[in-house]
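Peer 1: pasting the structure only:
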């Protein structure tokens, strides 16, 4: 099993560039896991209910929690949208709204 990971625009990459090396390493490890493992544990990849196919990649490093929004396309392609450092229990609504908007935009552009 091998999934291809694709980035939509620069939202994720902009987030990734400003992280320290240990966080980047942890993100890389989780992305590799998602690429290789058929059934990714929910600890690392969770479907967000009520979002029509939106998932969050979950990364923890020390006491910090990071989330990267994504979706699947054509069964095995993961598209990475926005990412953020989680500061509270609840995912910020503006981050969720942005991910939904980016996902819709991505699929709209594919129709062209």
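Peer 2: Received, thanks. Keep in mind that what you see is a predicted model, and the values were worked out from it rather than measured. Numbering: from 1, shown residues only.
Peer 1: please count neighbours and contacts with C-alpha atoms only from this point.
Peer 2: Noted.
Peer 1: stretch 35-52: which residues count as buried?
Peer 2: 35, 44, 45, 46, 47 (16 or more other Cα atoms under 10 Å).
Peer 1: contacts for stretch 82-101 next, please.
Peer 2: Outside of stretch 82-101, the residues that reach it under the criterion Cα atoms under 8 Å, 6 or more residues apart in numbering are 11-12, 15, 51, 54, 64-70, 81.
Peer 1: which of the residues you listed tops the neighbour count?
Peer 2: Ranked by neighbour count (other Cα atoms under 10 Å), the contacts of stretch 82-101 have residue 70 at the top, with 30 neighbours.
Peer 1: that's a strand at that one, yeah?
Peer 2: Yes - counting by DSSP: H, G, I helix; E, B strand; the rest coil, residue 70 is located in a strand.
Peer 1: residues in contact with it?
Peer 2: Counting by Cα under 8 Å, 6+ apart, residue 70 has contacts 54, 55, 56, 57, 78, 79, 80, 81, 99, 103.
Peer 1: farthest-apart pair in those, please.
Peer 2: 57 and 103 (14.8 Å; Cα to Cα).
Peer 1: what about versus this one:
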């Protein structure tokens, strides 16, 4: 039997955890599928992870039917997602318009600063 090598350690914030547990099972399964790709693939298609211009953040993209779920993520141990072996899932939302990105990025920044204060490694 072939084992799948883990390339990235995925860490969750309570904000992501709360969002995830409120999802229905079909959406959770799609999230698990995309997270497995992120965890095991060195190169991840932009269909699943895209850099948010002008920020240190990336968006995890989870399409389910006509809905687009987004999770803002950050590389913990590198300057880019591709180089990272540890990533943090900050906050998630159902994309309704591009206008909401600014508020979600501000929220992600606040969560990341909280996380760094409380959990950051040396």
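Peer 2: Sure thing, it's come through. Predicted model, so just to flag it, every value in this text is computed and none were measured.
Peer 1: quick one, strands of the second structure?
Peer 2: 9-12, 49-51, 57-64, 67-75, 86-94 (DSSP state E).
Peer 1: between those, which one is nearest to residue 27 of the second structure?
Peer 2: In terms of Cα to Cα, the element of the strands of the second structure nearest to residue 27 of the second structure is strand 57-64, at 6.7 Å.
Peer 1: kindly indicate which of the contacts of stretch 82-101 of the first structure lies nearest residue 24 of the first structure.
Peer 2: Lowest distance from residue 24 of the first structure to these (Cα to Cα) belongs to residue 15, with 10.1 Å.
Peer 1: setting aside sequence neighbours, what's the nearest residue to residue 52 of the second structure?
Peer 2: residue 58 (5.1 Å; Cα to Cα, 6 or more residues apart in numbering).
Peer 1: what about the counterpart of that neighbour in the first structure, how many residues close to it?
Peer 2: Using TM-score structural alignment, the partner of residue 58 of the second structure in the first structure is residue 55. Neighbours of residue 55 of the first structure under the rule other Cα under 10 Å: 22.
Peer 1: who's in contact with residue 55 of the first structure?
Peer 2: 45, 46, 47, 48, 69, 70, 71.
Peer 1: show me what the fifth one lines up with in the second structure.
Peer 2: Which is residue 69 of the first structure. In the second structure, residue 69 of the first structure lands on residue 72 (TM-score structural alignment).
Peer 1: test my guess that that match contacts residue 60.
Peer 2: Yes - the pair residue 72 of the second structure and residue 60 passes the contact test of Cα atoms under 8 Å, sitting 6.2 Å apart.
Peer 1: so residue 37 of the first structure versus residue 68 of the first structure, what's the distance?
Peer 2: 18 Å (Cα to Cα, to the nearest Å).
Peer 1: related to what we said a few turns ago, which pair in the buried residues of stretch 35-52 of the first structure spans the largest distance?
Peer 2: Maximum distance among the buried residues of stretch 35-52 of the first structure (Cα to Cα): 16.4 Å, for 35 and 47.
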